[in-house]
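Asks: sequence plus the predicted model coming up.
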Amino acid sequence: MTSQLQTRFLITRLSAIGDCVLTMPMACALRDAFPQAWIGWLAEAPGASLLQGHAALDEVIVAPRRVLQDPVELWKLRGKLRTYKIDITLDPQGLTKSSVLGWLTGAKQRIGFHSPVGREISRWFNNCKITSRQSHVVDRYRELLSVLDIQPGKVRFDVPRQPGATQVMAQWLKEQNLTTQAFAIINAGAGWDSKVWLPERYAAVSRHLLAKHGLPTVVVWAGDREEGWAKEVVAGSQQAARMAPNTTLPELAALSRHARLFVGSDTGPLHLAAAVGVPCAGVYGPTNPAECGPYGSVHRSVQTFLQKGSVKERRKAENVAMQAVTVEQVSAACDQVMENSRASRAAA
């Protein structure tokens, strides 16, 4: 290996938002081990906006979406990546697109996973592979560092604080009289239809949070479909909930830092909230919270049963596992999170 001062690393975690968040501890541990090295991260635009300014990174390189399907854009990106003279790539995503782009950098050492974590044809393009023995993806991604003889310390996310986003959300909280008022956040959105929990159930949870804990709810959203669901939650909340403004990811991080509790399914906003220190209650159906639940012992995940099948099959599955989760189960999880949170604050 080249000297620590000269080593140039590139993380190829392109998407999705939640997985970019869950990869941040790997970047932190890499920076701790190589404080003088150059560390870059290749990501698509949504995740890249959240990574800008991260203390572990020297640069965030934005990859066009579906770049493998556009030969002209792929050739341009290859040329750009070659200028960085990357020594080592790390591929926590384990897919064709992430491994191919790592290979196109010209890096001699390309670290990734053996099957089944390394999927599609990533095993052909990553030339230094490990067999994962960890369950949760945060710990699994950090396993890649064992190739570099790194033993990571305590998990840190170090989600960047972007001043503009902080100011925008501080002003909104002031307008809503929530600057000193504790509140919860609900996100009814989901990237897969099979991860969606009904808006009327989230509305019932918001009513429970106000009645039992005195917590009003802010409903966050992104895009037209989620905005519609958010409006349904607010309409059914009997004034227990209010709509958040349309937020960028950095603004969502800034808003979440003020919340006492976050409730949502296995999505980017849930993992972002956990990463900035908000206790979470996760609603799970087609994914396994042992692998991708909000990271840490303060959180609770609710699941009635895990849908079976490959990732692609579960993504396209009918929304049966999520609908098997009841309002009572999620409300009880919220109560437990709130009680544990109160006990922790009292002990502090």
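Replies: Arrived safely. Residues are numbered from 1 along each chain as shown.
Asks: only C-alpha atoms for contact and neighbour calcs from this point on.
Replies: Noted.
Asks: what about the helices in this protein?
Replies: Here the chain has its helices, by DSSP state H, at 17-33, 45-51, 71-82, 96-104, 122-125, 137-143, 163-175, 199-213, 223-235, 249-256, 268-275, 289-292, 311-315, 327-347.
Asks: which of these is buried the deepest?
Replies: Stretch with highest mean neighbour count among these: helix 268-275 (a mean of 26; mean count of other Cα atoms under 10 Å).
Asks: counting contacts, what elements does it pack onto?
Replies: helix 17-33, helix 249-256, strand 261-265, strand 280-284 (3 or more Cα pairs under 8 Å, 6 or more residues apart in numbering; DSSP states H and E).
Asks: any chance of the ones you listed in a markdown table with distance to Ser3 as columns?
Replies: Below are the helices and strands packed on helix 268-275 laid out as a markdown table (distance: least, Cα to Cα, whole Å):
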| stretch | distance to Ser3 |
| --- | --- |
| helix 17-33 | 13 |
| helix 249-256 | 35 |
| strand 261-265 | 43 |
| strand 280-284 | 42 |
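Asks: those: which one's closest to His208?
Replies: Judged by Cα to Cα, the one of the helices and strands packed on helix 268-275 that comes nearest to His208 is strand 261-265, at 12.4 Å.
Asks: relative to helix 249-256, how tilted is that closest one?
Replies: Comparing the axes of strand 261-265 and helix 249-256 via axes from the mean of the first three to the mean of the last three Cα atoms, to 10 degrees yields an angle of 130 degrees.
Asks: quick one: strand 261-265 to strand 280-284, angle?
Replies: Using the same axes, to 10 degrees: strand 261-265 against strand 280-284 is 10 degrees.
Asks: please enumerate residues in contact with strand 261-265?
Replies: Outside strand 261-265, the residues within contact range by Cα atoms under 8 Å, 6 or more residues apart in numbering are 183-190, 195-197, 256, 270, 273, 278-284, 334, 337-338.
Asks: quick one: it to helix 327-347, angle?
Replies: 150 degrees.
Asks: measure how strand 261-265 sits relative to helix 268-275, angle-wise.
Replies: 150 degrees.
Asks: take the one below as the second:
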Amino acid sequence: MTLNNINNILVIKFKHIGDVLVTTPLFRNLRIHFPDARICASVIHNTVEMLSDNPDIDAIFPVNRRSGLWTQLRLIGELRRNRFDLVIDLSEGDRGAIVAFLTGSPCRLGYRRRRSKFMGRDLLFTDLMSSVDNDKHAVRYHLEPLRALGLPVKTEKMRLQWTDAVEEKVDRLLRERGLKEQPFVVVHPTSRWLFKSWTPEGNSAVIDFLRERCRLPVVVTCSDDPNELAVVKSIMHGVRVPVVDLAGQLTLKELASLIRKAVLFFGVDTAPMHIAAAVGTPVVALFGPSGDHMWGPWGHSHVVVSQPWDCRPCGRAGCNDSGSSRCLETIRAETVIDALSAKLRDLGFTPS
């Protein structure tokens, strides 16, 4: 592949919120290597916040998987009219490969077929990269296009931006709750996939520990999904201490602003954990069936708590796809509190 006359670039990532956030170092590197190029992204519509306001990205083309055929054809037409010189597909599925092909770009770079049942998938690209390497963190895995293009990696730092209006709203929320001038911890106990969530009893014990023994206010967050809200309600019933409950009340950008102001983030393998790593807030995260080597919080200041079981990470939706993960549920509250205590001491907060 020649890099001459690369002036218009499209990066495709049809995956979830955290998966999109970990691609931001690629955009930063593309901007460094192609400072005058137009760099665009095409992502699922509910992940756009991970890339909006990012100065490395000139335009975003959102895709709604549930939209009708006419809407999707209109998107393809719009992408073709942009006449991209280079299209990079970071998705492993067939949809991204097909969209990359239909753009008509003369240079189409994608991962080699691994799980797809579509035998001709690789033929949709002009150049191929190695498929998933589970020994490599997702941030580095998504920098593989640079190596395929013969370009050096200049930075591995994630980037998440938001507006002054978002910052002002979060400042106001904290001020109204008496937290503007004091340290606090964000506890985000849920994931959209509940098999990645710890027990309500364990979370309640952690919140009591943070408030009673560390004298740190706790802000609890989750998405507005009814299942996640139900989990948080159960946790709240088990706590002995006052908690600032912002569950289901924040956008992703507002959550990012809140997390950046916190002294610590506690949670599970979920997009807000990656947000915490991106904004530089120390993380203590619990991992069960998913692999922390590839999907753990990016950076060196974080702590992962998991069970040393031979069966993990299995990458399944709970044990035998049951929706229940024993490797996560059996983590003892005392083990988690010990990890939190050690991290908080590093940060200058000594539990009583």
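Replies: Now that the structure is in, tell me what you want to look at. This one's a predicted model, so the numbers in the text were calculated from it and none came from an experiment.
Asks: returning to that earlier point: so for Met243 of the first structure, which of the helices and strands packed on helix 268-275 of the first structure sits nearest?
Replies: Of those, nearest to Met243 of the first structure by Cα to Cα is helix 249-256, at 12.6 Å.
Asks: which other helices and strands does the closest one contact?
Replies: Counting by 3+ Cα pairs under 8 Å, 6+ apart, helix 249-256 of the first structure packs on helix 45-51, helix 163-175, helix 268-275.
Asks: one more time with 7 Å
Replies: Packing contacts for helix 249-256 of the first structure, counted by 3 or more Cα pairs under 7 Å, 6 or more residues apart in numbering; DSSP states H and E, involve helix 163-175, helix 268-275.
Asks: related to what we said a few turns ago, Pro64 of the first structure: which of the helices and strands packed on helix 268-275 of the first structure is closest?
Replies: Per Cα to Cα, nearest to Pro64 of the first structure of those: helix 17-33, 15.0 Å.
Asks: what helices and strands are in contact with that closest one?
Replies: Where contact means 3+ Cα pairs under 7 Å, 6+ apart, helix 17-33 of the first structure is packed against helix 45-51, helix 137-143, helix 268-275.
Asks: how big's the offset between the first one and the second structure?
Replies: Meaning helix 45-51 of the first structure. Average distance, helix 45-51 of the first structure versus aligned residues of the second structure after superposition (mean Cα distance after the TM-score superposition for the first structure): 1.7 Å.
Asks: what does the longest one give?
Replies: After superposition onto the second structure, the average distance of helix 268-275 of the first structure to its aligned residues comes to 0.8 Å, using mean Cα distance after the TM-score superposition for the first structure.
Asks: columns distance to Phe305 of the first structure on top of the helices and strands packed on helix 17-33 of the first structure, output as JSON lines?
Replies: What follows is these, written out as JSON lines (distance: least, Cα to Cα, whole Å):
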{"stretch": "helix 45-51", "distance to Phe305 of the first structure": "30"}
{"stretch": "helix 137-143", "distance to Phe305 of the first structure": "20"}
{"stretch": "helix 268-275", "distance to Phe305 of the first structure": "20"}
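Asks: which of these sits closest to Gly164 of the first structure?
Replies: It is, among those and with distance given as Cα to Cα, helix 45-51, at 12.9 Å.
Asks: packing partners of the closest one?
Replies: Using 3+ Cα pairs under 7 Å, 6+ apart: helix 45-51 of the first structure touches helix 17-33, strand 59-62.
Asks: which one is Asp245 of the second structure nearest to, not counting chain neighbours?
Replies: Excluding the flanking residues, the one nearest Asp245 of the second structure by Cα to Cα, 6 or more residues apart in numbering is Val220, at 5.1 Å.
Asks: rewinding a little: could you dump the helices and strands packed on helix 249-256 of the first structure into a markdown table and include distance to Glu313 of the first structure?
Replies: Converted to a markdown table, these look like this (distance: least, Cα to Cα, whole Å):
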| stretch | distance to Glu313 of the first structure |
| --- | --- |
| helix 163-175 | 37 |
| helix 268-275 | 20 |
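Asks: which one, of those helices, ends up nearest to Asp149 of the first structure?
Replies: helix 268-275 (25.7 Å).
Asks: what's the matching range in the second structure for that closest one?
Replies: Under TM-score structural alignment, the counterpart of helix 268-275 of the first structure in the second structure spans residues 271-278.
Asks: contact partners of that stretch?
Replies: Residues outside stretch 271-278 of the second structure that contact it (Cα atoms under 7 Å, 6 or more residues apart in numbering) are 17-18, 158-160, 256, 259-260, 265, 267, 283, 297-299.
Asks: follow-up on the earlier one: need the helices and strands packed on helix 45-51 of the first structure in a markdown table with distance to Lys316 of the first structure, can you?
Replies: Output for these, formatted as a markdown table (distance: least, Cα to Cα, whole Å):
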| stretch | distance to Lys316 of the first structure |
| --- | --- |
| helix 17-33 | 19 |
| strand 59-62 | 28 |
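Asks: between these, which gets nearest to Glu44 of the first structure?
Replies: Nearest of those (Cα to Cα): strand 59-62, 5.3 Å.
Asks: check which residues of that closest one are buried.
Replies: 59-62 (16 or more other Cα atoms under 10 Å).
Asks: pretty sure Ala45 of the first structure contacts Val62?
Replies: Yes: contact criterion Cα atoms under 7 Å: Ala45 of the first structure and Val62 qualify, at 6.0 Å.
Asks: got the contact list for Lys196 of the second structure?
Replies: 268-269, 288.
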